[in-house]
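Peer 1: Predicted model and sequence follow; I will ask about them next.
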Amino acid sequence: MPRFTTVALAAGAALLVRRAVRSRMTSAPLWPLPSLETPVSGYGRGATVPRRVLVTGRAVPAEGVVELRLEGERLPSWEPGAHLDLVLPSGQIRQYSLCGDPAQPDVYRIAARLIAEEQGGRGGSREVHEQLHEGVEIEVRGPRNRFPLVSSPAYVFVAGGIGITPVLPMVRAAEAAGADWRLVYCGRTRASMPYLADLVRIGGDRVTVVAEDEDGYPDLSFLAQVPAEAQVYCCGPDGLMDAVAAAMPEGRAPRLERFSAVAPADGTPFEVELRRSGRTVAVAADQSVLAAVREEVPGLMYSCTQGFCGTCRQTVLDGEVDHRDELLTDAERADSMLICVSRCAGKKLVLDL
């Protein structure tokens, strides 16, 4: 497996330049890839309906990572980049990227890394690891896709740790479509990086492995040489995604998928009127709408607190919303908000509560 070198990545960027010009999209993809003009999709076919699936297999693709095979009848189709909502035995809802084969009917595959409480885990990954065994039935919702793979003659993928899960189907799709692609795959150690052997087998020297204990942090300066024809995708820790965005040429942005909400950097206080109850609550600069409203409505439903699951969605009757979720479509945002992360862009919001 190749070690990380700036020279190798620079050479790879140059190769992408030459190949992007030739644009050798000669073979048909396994499924239709959306065009650049295709809007970001919400739910797939039939995906708004909660479904019961059966855990039919477990695997350990890396240290601290478990892969689940989920089977059910008439499961909605999906495309690379999609994620699934799992309703865990405790009632918590967590999101996991689909990392299997979209062409395989009625089978979903997800992978979860165990995150300890002292590392910021909130118990969801522990439930997956300790309670979801073969034979267990579980409810799922989705798939949804806010990280779609667009059609392109060339791609650069950058993934960190468990962030490889949405990227793995993208790599397979790019390979099947005959596109030129390169992957920079980062992790703490090689043993902690899921699907590493599979990716090297698919891509050979197009896969650059950056294990922190061997190579330190990745040098992403090669991204400044990526041609305009190439799409850049990144998923992983916030620090990696911020670094990728900073390394891009001026005026260009990578396509990112974050697994946590963007924290308010410039929060300001505002008021929320609860129209049906006739009460008004103050939301502090460092407080979520959800936390403030639950002081008046303690039984208000919520789950992920990160803008992914939609449990806390509320109807907005008046006011301008600063949307910070990763779920709602533009049409849904016209009259709704996820109060766990989104805020007011002005001084007051009116909710149908």
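Peer 2: Yep, that arrived.

Peer 1: switch to C-alpha atoms for all contacts and neighbour counts from now on
Peer 2: OK.

Peer 1: Which helix or strand contains Glu271?
Peer 2: When secondary structure is defined by DSSP states H and E, Glu271 falls within strand 270-274.

Peer 1: longest single helix anywhere in the chain?
Peer 2: Of all segments of type helix in the chain, defined using DSSP state H, the longest is helix 6-22.

Peer 1: For the residue most central in space within the chain, which residues are in contact?
Peer 2: Note on the chain: the residue nearest the mean C-alpha position is Glu257, at 4.1 Å, using CA atoms, centre = their mean. With contacts defined as CA atoms under 8 Å, 6 or more residues apart in numbering, the neighbours of Glu257 are 146-147, 234-236.

Peer 1: Tyr108 is in contact with Arg69, isn't it?
Peer 2: Yes. Tyr108 lies in contact with Arg69 (CA atoms under 8 Å); the separation is 6.0 Å.

Peer 1: Need the residues that contact the strand holding Glu271.
Peer 2: Strand 270-274 has contacts (CA under 8 Å, 6+ apart) with 279-285, 289, 344, 346-353.

Peer 1: Next one: the residue of the chain most remote from its centre from Ile110, what distance?
Peer 2: No residue in the chain has its C-alpha farther from the mean C-alpha position than Gly278, which lies at 38.0 Å (CA atoms, centre = their mean). Gly278 sits 44 Å away from Ile110, taking CA to CA, to the nearest Å as the criterion.

Peer 1: before we go on, here's another structure to hold up against the first:
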Amino acid sequence: MTDLELVVARKETAAEGVVCLTLRRPGGEPLPPWEPGAHVDLLLADGLERQYSLCGDPGDRSALTVAVLREPESRGGSTFVHERLAEGAVLRVRGPRNNFALTGSPRYLFLAGGIGITPIVPMVAEADARGADWRLVYGGRSRASMAFADALTAKYGDRVRVLPEDETGLLPLDELLGTPEPDTAVYCCGPEPLLAAVEERCAAWGPGVLHVERFAPRDDAGAGPRESFEVELAVSGRTFTVPGDKSILEVLEDAGVPVLSSCQEGTCGTCETDVREGVPDHRDSLLTDEERAAGETMLICVSRSCGPRLVLEL
């Protein structure tokens, strides 16, 4: 995974409570390639590390663009970006990494809620460039709070429906998802209540149709017993006991085993690790049902073991 040192070339307001950062290499060298759905980790001051979706043009290798919502109950990341991060500041940036890739499909339905529009912006551009049949339904608290809404409607016309909650109410999910549509991929990003409601309605659409990205863990993430188990590292041969009150990641970090991690809540995928033996007890908010059933990888920051022992590719 690439670590970059980038400068904040531009910081501007994208909507009420949303700032847009344009990041470039200090010397202007090309940045790594990325595809729609990718995100980067911003390594901020005071040990803060936050993930933000890329919302610029993948064809522009000169800059990376992220949009950051000021969260009312910020844990420090969005407050730092809004109040302390200025143009000209230099940031360490890790990535890009993509857990929300745009699959091939003749037809797409994009659903965005609030700041969840960020990964969707390059997706609709890509779908349009492919000549696919697509539409976007975009909800938010108010029109003033909805970043990129005017630009999207100006560019794509009636393929984009902008539905501010204070004007039209919540997104009409029963209308949008009540009848499964053949050959249609559904992409959704936004707050947890929206994602949960979309998942419920898309259950009848069949496996592999719905793709979601979460900014926070599922409401039921982490549920279940917390028994101790053993973890063997296949590469080094070392074995550790993971007690009920610690994660695999915490045990490995305490032992000085170098493991990449970021969110530590099962949403970003940085700590995803291959499983050689054993059955993972998946407690993340990232892997698909198919990936969980396969049991080939797990997020060691939150997930545990269904049995007494796991062997990991570490």
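Peer 2: Received the coordinates, thanks. Here the structure is a predicted model, which means the values were calculated and not measured.

Peer 1: Drop the TM-score for these two in here.
Peer 2: Once superposed, chain against chain, the TM-score is 0.81 (TM-score structural alignment, normalised by the length of structure 2); 297 aligned residues with a CA RMSD of 3.3 Å.

Peer 1: Just to check, Ser77 of structure 1 is in contact with Pro102?
Peer 2: Yes. A contact is recorded between Ser77 of structure 1 and Pro102 when judged using CA under 8 Å, the distance being 6.9 Å.

Peer 1: Helix, strand, or coil at the equivalent of Val128 of structure 1 over in structure 2?
Peer 2: For Val128 of structure 1, the aligned position in structure 2 is Val81, judged by TM-score structural alignment. In terms of secondary structure, Val81 of structure 2 is helix; the call rests on DSSP: H, G, I helix; E, B strand; the rest coil.

Peer 1: burial of Val81 of structure 2, as a residue count?
Peer 2: Using other CA atoms under 10 Å, Val81 of structure 2 has 20 neighbouring residues.

Peer 1: Show me where structure 2 has its helices.
Peer 2: Taking DSSP H to define them, one finds helices in structure 2 at 77-79, 117-129, 149-156, 165-168, 173-177, 192-202, 248-254, 289-294.

Peer 1: still on that earlier bit, top of the contacts of Glu257 of structure 1 by number of neighbours, please.
Peer 2: Neighbours here are counted as other CA under 10 Å. On that basis the top member of the contacts of Glu257 of structure 1 is Cys234, with 28 neighbours.

Peer 1: ok, now which ones touch it?
Peer 2: Taking CA under 8 Å, 6+ apart as the criterion, Cys234 of structure 1 is in contact with 157-159, 167, 241, 244, 254-257.

Peer 1: any idea how far whichever residue in structure 2 pairs up with it is from Arg25 of structure 2?
Peer 2: Using TM-score structural alignment, the equivalent of Cys234 of structure 1 in structure 2 is Cys188. When CA to CA is the yardstick, Cys188 of structure 2 and Arg25 of structure 2 sit 31 Å from each other.

Peer 1: all strands for the stretch 1-150 of structure 1, in order.
Peer 2: Remark: strands of the stretch 1-150 of structure 1, listed N- to C-terminal, are 51-62, 65-71, 83-87, 93-97, 107-113, 137-144; assignment by DSSP state E, counting those that start in this stretch.

Peer 1: now swap in the stretch 201-314 of structure 2 and tell me
Peer 2: Using DSSP E, counting those that start in this stretch, strands in the stretch 201-314 of structure 2 cover 210-213, 229-233, 239-242, 272-277, 280-281, 297-299, 304-305, 309-312.

Peer 1: wait, which of the ones you listed is closest to Ser53 of structure 2?
Peer 2: When those are ranked by proximity to Ser53 of structure 2, the top entry is strand 210-213, at 9.9 Å, counting by CA to CA.

Peer 1: Can you tell me how far the counterpart of Asp198 of structure 1 in structure 2 is from Ser105 of structure 2?
Peer 2: Superposed on structure 2 with TM-score structural alignment, Asp198 of structure 1 falls opposite Ala151. Between Ala151 of structure 2 and Ser105 of structure 2 the computed distance is 25 Å (CA to CA).
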